[in-house]
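# Kindly generate the corresponding structure for this input.
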Amino acid sequence: MKIAVAGGTGLAGRLVVEVLRTRGHAPVVLSRGQGVDLLNGSGLDAALTGAETVVDVSNVTTMRRSVAMNFFDTAGRHLVGAAERAGVRHLVTLSIVGIDRVKNPYYAGKLRQEEIVRGGPVPWTVLRATQFHDFAGQLLSSLPGPIATVPMGRLQPVAVREVAEALADLALGSPQGMAPEIAGPRVESLVDMARRRIAAGGVRRRPVLPLYLPGGMNSGGLLPTGPGPRGTQTFTDWLGEQRTTARND
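Now for the predicted structure:
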């Protein structure tokens, strides 16, 4: 089966491509390096010729609402339009748990992406996942200054590989609409995750100051609200992997 992966060179995308290949399929990576640009649509029609399914894990790194909205709106419309023209039978899109409950500039873009998929002509599945185990480290890397002010809140972090496996399962099945949310096995404090990530090495050592932000994050807005698949790798397990990798480098 020919399956196209938008964002197939990113954190989750690389693993989706790997999983699909190990299962005997032929994933096609939609990226600028492969001559495909989601923002202007160039190369999309040719890349999707003969594809039965598209997995969209495309992403933009930003905390500006205008940038996120522009990327997900433009890329989403181009991808859905090209998928319709190619006769794609299933569009699988990765989204985030809680984006409709927690106000965040980036989440506004993801909500727009979901709207385009749900309102489009291509049969679809949207999988919302909780934050990846990498999230605390990514947050720390984005925070300047001698003290890291980390928002208080609870997460149920999940391994990106387990999300990639779930996306591959969905891509090989029938469209589901909104799929059950996927999350990790354990609820964690984001402040505690940040402190433990610093202690594990690989990120700059500095004090972590808890920051209270009113809104959905403090009341569990980023936690799953119903039953669904749960990963097995805990944040502790993942940290152990990072330490082992650092020692071997």
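
# alpha carbons only for contacts and neighbour counts from here, please
Fine.

# residues touching Gln60, list them.
One thing to correct before we go on: residue 60 is Val, not Gln. 68, 71 (Cα atoms under 8 Å, 6 or more residues apart in numbering).

# Mind doing that once more with 10 Å?
Going by Cα atoms under 10 Å, 6 or more residues apart in numbering, Val60 touches 7, 10, 67-68, 71-72, 106, 109.

# Look at the residue of the chain positioned farthest from its centre and give its secondary structure.
Distance to the chain centre peaks in the chain at Pro146, reaching 29.1 Å (criterion: Cα atoms, centre = their mean). With DSSP: H, G, I helix; E, B strand; the rest coil as the basis, Pro146 sits in coil.

# Please name the nearest non-neighbouring residue to it.
Arg206 (6.2 Å; Cα to Cα, 6 or more residues apart in numbering).

# The one you found contacts Gly145, doesn't it?
Yes. If you go by Cα atoms under 10 Å, Arg206 and Gly145 touch, sitting 9.1 Å apart.

# Looking at the two, which is more packed in?
For Arg206 versus Gly145, the count of surrounding residues by other Cα atoms under 10 Å is larger for Arg206: 14 against 7.

# residues contacting that one?
Residues in contact with Arg206, defined by Cα under 10 Å, 6+ apart, are 140, 145-148, 195, 198-199.

# try Thr149
139-140, 143, 191, 194, 207-212.

# Could you identify the buried members of the residues you listed?
The neighbour-count criterion (16 or more other Cα atoms under 10 Å) marks 140, 191, 194, 208 among the contacts of Thr149 as buried.

# I have a second one here; can you model it like the first so I can compare?
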Amino acid sequence: MQVAVAGGTGVVGNHVVAKLRNAGHQPVILARSHGVDLTTGVGLGEKVSGCDAVIDVVNIVTTRRKAAVNFFSRTTSNLLEAARSNKIRHMITLSIVSSEEVDFGYYFGKRTQEGLLRSGGVPWTLLRATQFFEFPQPLLDNRSPVVLMPRMLCRPVAAQDVAEQLVEHVTRTPSGRTRDLAGPEQLNMVDMARRIARVQGRHRLVVPLSLPGEVGRAMSGGGLLPRGDYAQGRRTFSDYLATLGRSTGQ
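I've put the predicted structure just below:
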């Protein structure tokens, strides 16, 4: 099958593209570096022509509600329009566990994305996943010796496990919202950041940051944890750290 991957150069997107190829599918990467601007739709129609499905893992790094809502409104609307025009049979979208319950700025964008998907006129599957193992990395990459890391209690999941779940849906019937996906361990984001820094040999002072109000209490108190029946990734955070250690020679 020919499968378009929106955000195919990102953390999850790279794994999705690789796993599609390993499964014998033909991935079509939708990203600026491949001639497609998802926020304007430029280059999108011709790229998805002939595709059987779309996997949407496009992302923006922001904590601001307005920026997140604007980004996901534009990218999702453009993807849905291209999918309808090209009679694509399946739209598979990645979102976040508890995005409808925690009023964090970025999550409002994901709510907008999910709403558009549901009403977009294209058969769909929605997979919500918890935070990735890589979540602390952008903050650790800052040159400052002091890193403010939000207090977050979560069940982080491997990006590879998320990609596997998304790719499995390519050959399945669109199923609406599917089971949430979470990692096998309950961890604190501050501790995760410190462990990553040690493995990478970075001299960073990781300082816990409590976000204000209901959002901060939800993040630190388990509001981001999956509820009810959910699928569990097989890779552990220790597996991820071992991979980091090999890549950095530690």
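
# what's the farthest-apart pair in the buried ones among the contacts of Thr149 of structure 1?
Across the buried ones among the contacts of Thr149 of structure 1, the longest distance by Cα to Cα is 10.5 Å; it joins Leu140 and Val191.

# Please enumerate the helices of structure 2.
Here structure 2 has its helices, by DSSP state H, at 11-22, 44-48, 65-85, 105-118, 137-140, 159-168, 189-200, 213-220, 237-248.

# Reformat the ones you listed into CSV and put distance to Ala31 of structure 2 next to each item.
CSV is the format used below for the helices of structure 2 (distance: least, Cα to Cα, whole Å):
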stretch, distance to Ala31 of structure 2
helix 11-22, 10
helix 44-48, 9
helix 65-85, 11
helix 105-118, 18
helix 137-140, 20
helix 159-168, 17
helix 189-200, 29
helix 213-220, 31
helix 237-248, 26
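
# Setting aside sequence neighbours, what's the nearest residue to Arg186 of structure 1?
Once flanking residues are discounted, Arg186 of structure 1 sits nearest to Gln156: 5.6 Å by Cα to Cα, 6+ apart.

# ok, Val122 of structure 1 to Leu155 of structure 1 distance?
Val122 of structure 1 sits 32 Å away from Leu155 of structure 1, going by Cα to Cα, to the nearest Å.

# Look at those two and report which has more neighbours.
The residue with more neighbours, out of Val122 of structure 1 and Leu155, is Leu155; 27 against 20, by other Cα under 10 Å.

# For that one, give me its contacts.
Per Cα under 10 Å, 6+ apart, neighbours of Leu155 of structure 1: 97, 130-133, 135, 183-184, 186-190, 193, 217-218, 220-224.

# Just the buried subset of the residues you listed, please.
Looks like the contacts of Leu155 of structure 1 have 97, 130-133, 135, 183-184, 187-188, 190, 193, 217-218, 220-224 buried, using 16+ other Cα under 10 Å.

# Which members of these occur in strands, if any?
Members of these lying in strands (criterion: DSSP state E): Glu188.

# just to revisit the earlier point, what's the neighbour count on the residue nearest to Arg186 of structure 1?
By other Cα under 10 Å, 27 other residues sit near Gln156 of structure 1.

# what does Gly202 of structure 1 give?
Using other Cα under 10 Å, Gly202 of structure 1 has 12 neighbouring residues.

# Kindly report the same for Leu127 of structure 2.
By other Cα under 10 Å, the residues close to Leu127 of structure 2 number 21.

# quick one: it and Val199 of structure 2, what's the gap?
Separation of Leu127 of structure 2 from Val199 of structure 2 (Cα to Cα): 31 Å.

# For Ala4 of structure 1, see how far away Val36 of structure 1 is.
Val36 of structure 1 sits 11 Å away from Ala4 of structure 1, going by Cα to Cα.

# Find the residues that touch each one of those two.
With Cα under 10 Å, 6+ apart, Val36 of structure 1 and Ala4 have common neighbours 29-30, 47.

# my read: Ala218 of structure 2 touches Pro150, true?
No. With contact defined as Cα under 10 Å, Ala218 of structure 2 does not count as touching Pro150 (11.7 Å).

# So for the two, which residues contact both of them?
Counting by Cα under 10 Å, 6+ apart, the common neighbours of Ala218 of structure 2 and Pro150 are Leu211.

# follow-up on the earlier one: mind checking what the residue nearest to Arg186 of structure 1 lines up with in structure 2?
Using TM-score structural alignment as the criterion, Gln156 of structure 1 maps onto Arg155 of structure 2.

# I'd like to know which of the contacts of Val60 of structure 1 are buried.
Buried members of the contacts of Val60 of structure 1, counted by 16+ other Cα under 10 Å: 7, 67-68, 71-72, 106, 109.

# Dump those residues to a markdown table, plus distance to Val80 of structure 1.
What follows is the buried ones among the contacts of Val60 of structure 1, written out as a markdown table (distance: Cα to Cα, whole Å):
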| residue | distance to Val80 of structure 1 |
| --- | --- |
| Gly7 | 14 |
| Val67 | 20 |
| Ala68 | 18 |
| Phe71 | 14 |
| Phe72 | 12 |
| Tyr106 | 21 |
| Gly109 | 16 |
